[in-house]
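S.K.: Quick one, structure for this:
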Amino acid sequence: MEYAAVVIGGSFLIEGASLLVAIQSVKKGAAQEGMTIRDYIWRGHDPTSVAVMTEDGAAVAGLAIAAASLVAVKMTGNAIYDPIGSIVVGNLLGMVAIFLIQRNRHALIGRAMDDQDMRKILHFLKNDSVVDALYDCKSEVIGPGSFRFKAEIDFNGQVVVQNYLKRTKHEEWAKLCGVFDKFREAAKKGDDSAMLNIMSNYGEEVVTALGSEVIRLEKQIRELVPGIQHVDIEAHNPMDQSL
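M.R.: Modelled structure (predicted):
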């Protein structure tokens, strides 16, 4: 009995110290994500600290139950309290296992980011003047506190061009007018090769303008939700019947 008490006491000190460290880690994680501790335990992005805290908590509670069982056996002389304590500890560990399965199952099936973060991103995109409509917006957790976001966007072509010309200043206005003049001249002459060359160059400018908007949106999304590691923005194809 004395040896058992020493083992339980030593284990209680070790597990208790580990539990305190885990609790501090959970508090720190909750503060970083702006959540309450309760919300962080259920929805926090880093399940590791939560798992350690619950396991250590179960260990400390199990040791307390074991100690109570030993005391009951010692005081009453009835050995029935020993198996009762074992059953209670087993049920406790089972409940902790169920909680951890429920808590971490999304990591196995592709968990999406929190609704709050998703709403924040969608609100930003919907209120950006370059975005006419959003399609097929998806997110996925790829690691503790790390996400992937994907969306198809119907871009407002007029705003894309306006933003591009604002960035490139008046030189591009003159260049663009020159392109149209050259195209009209080539069309009058029926020079298909010249028209193709002119439109190819113009197409390059359009792609550059659209690419600049994609880069801008991706950068601002990462700033909005720092945990996003990968942003995949694509131009929506209205002819794609799979959507």
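
S.K.: hey, let's count contacts and neighbours off CA atoms from now on
M.R.: Fine.

S.K.: So what touches the lengthiest strand in the chain?
M.R.: Secondary structure of the chain read by DSSP state E shows that its longest strand is strand 131-143. Residues external to strand 131-143 that are found in contact with it (C-alpha atoms under 8 Å, 6 or more residues apart in numbering): 107, 110-113, 118, 125-126, 147-156, 236, 243.

S.K.: any idea which helix or strand comes after that strand?
M.R.: Counting by DSSP states H and E, the element after strand 131-143 in chain order, helix or strand, is strand 146-155.

S.K.: Are we agreed that residue 231 is in a strand?
M.R.: Yes: secondary structure of residue 231 (DSSP: H, G, I helix; E, B strand; the rest coil): part of a strand.

S.K.: let's see this one next to it:
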Amino acid sequence: MASGSKKVIIAALIGNSLISVTKFIAASVTGSSAMLSEGIHSLVDTGNQILLLLGLKKAKKPADDNFPFGHGKEVYFWSFVVAIMIFAVGAGISIYEGIHSLMDPHEIENPMINYIVLGLAMIFEGFAWYFAWKEFKGSKGERGYYEAVRKEKDPTTFVVLFEDSAAMFGLIVAFAGVWLSQLTGLLIFDGIASIIIGVILGATAAWLAHETKGLLIGESADREIVEGINDLAAGKNVIDVVKEVLTLHMGPQYILVTMSVDFKSGMDSDSVEMETAFLSKAIKDKYPRVKRVFIEAEASDLEGK
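M.R.: Model (predicted):
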């Protein structure tokens, strides 16, 4: 999945960098605020993809004394930074430019250039969006789209998908703003389009921040995995009671498991060690993303003492 995510990010990076240059040139020629906002949008997206690639690279760093469980959460941190970038830079500047355009409107020159650039951008963004959607669809399995976003532990794929979706909506709004300004002669539509683009970016950023916050703080593994681990332990004849199973995602492909169990009475320490090793291996074999398992032997009659 990490390899697929990287391909999606690189595809979006190439597309957005080329599109942003084209949009800025068109904005300078035509004087369109909506086109300028779209250029800023694509430039921010380009920077965001660089940050996501940085996160993937840093997440591969091996564990050390200061980070004994590795650096997998770098992906979550940089995904959260991307959400902040979209909100602070993309949304903020777009709304500011739209308000400035409403207060001091300028006639759009050579609007046909805007139409051509926006049309080409829709094609390029459409390819990038399809690539991201295809990768996300493959990772979601049988889950619904909303559920898949809520439970996805690799945020890079849905971050790019959300960015590309916002970009497509922004292009449609920019096209409508330029067209209505030309059709009616009312220059305010161009500024309104810029503000709407900013609102779209702000809403996208808020949603991404909400989804990545839980991962950054520390989410558990999917309920199916937790229940499966519990069943594996409960199925051991040497275990009387599985008291607790706790999981934590240290990265998209790294799950930490801690559990407390009550072994049957009369077992010596060597037997407990052996059964603990067997259970740990069984959990890792069934769930490859589980990298570390800590099992605490705790007697039931000590509860509450």
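
S.K.: re the thing from before, give me the mean distance between the longest strand of the first structure and the second structure.
M.R.: In the superposition with the second structure, the average deviation recorded for strand 131-143 of the first structure is 1.7 Å (mean C-alpha distance after the TM-score superposition for the first structure).

S.K.: Buried residues of that strand, list them for me.
M.R.: By neighbour count on 16 or more other C-alpha atoms under 10 Å, the buried set for strand 131-143 of the first structure is 131, 134, 139, 140, 141, 142.

S.K.: For those, please prepare CSV with the additional fields distance to residue 163 of the first structure.
M.R.: Below are the buried residues of strand 131-143 of the first structure laid out as CSV (distance: C-alpha to C-alpha, whole Å):
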residue, distance to residue 163 of the first structure
131, 12
134, 20
139, 28
140, 31
141, 33
142, 33
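
S.K.: now, among those, which is nearest to residue 176 of the first structure?
M.R.: residue 131 (23.3 Å; C-alpha to C-alpha).

S.K.: And that closest one? What does it align with in the second structure?
M.R.: Per TM-score structural alignment, the equivalent position to residue 131 of the first structure in the second structure is residue 239.

S.K.: Please apply the same query to residue 74 of the first structure.
M.R.: Using TM-score structural alignment, residue 74 of the first structure sits opposite residue 182 in the second structure.

S.K.: That match is in what secondary structure piece?
M.R.: helix 155-184.

S.K.: who touches the most centrally placed residue in the first structure in this structure?
M.R.: Centroid-nearest residue in the first structure, with C-alpha atoms, centre = their mean: residue 147, separated by 3.4 Å. If a contact means C-alpha under 8 Å, 6+ apart, then residue 147 of the first structure has 113, 139, 140, 141, 227, 228, 229, 230 as its contacts.

S.K.: How far away from the center of its chain is the helix holding residue 182 of the second structure?
M.R.: Relative to its chain's centre, helix 155-184 of the second structure lies at 19 Å (C-alpha atoms, centre = their mean, to the nearest Å).

S.K.: That helix against the first structure, how far on average?
M.R.: Helix 155-184 of the second structure sits 0.7 Å off on average (mean C-alpha distance after the TM-score superposition for the first structure).

S.K.: by how many degrees do the longest helix anywhere in the first structure and strand 131-143 diverge?
M.R.: Longest helix in the first structure by number of residues (criterion: DSSP state H): helix 192-224. Relative orientation of helix 192-224 of the first structure and strand 131-143, computed by axes from the mean of the first three to the mean of the last three C-alpha atoms, to 10 degrees: 50 degrees.

S.K.: In helix 192-224 of the first structure, which residues are buried?
M.R.: 194-195, 198, 202, 205-206, 209-210, 212-214, 217-218, 221-222.
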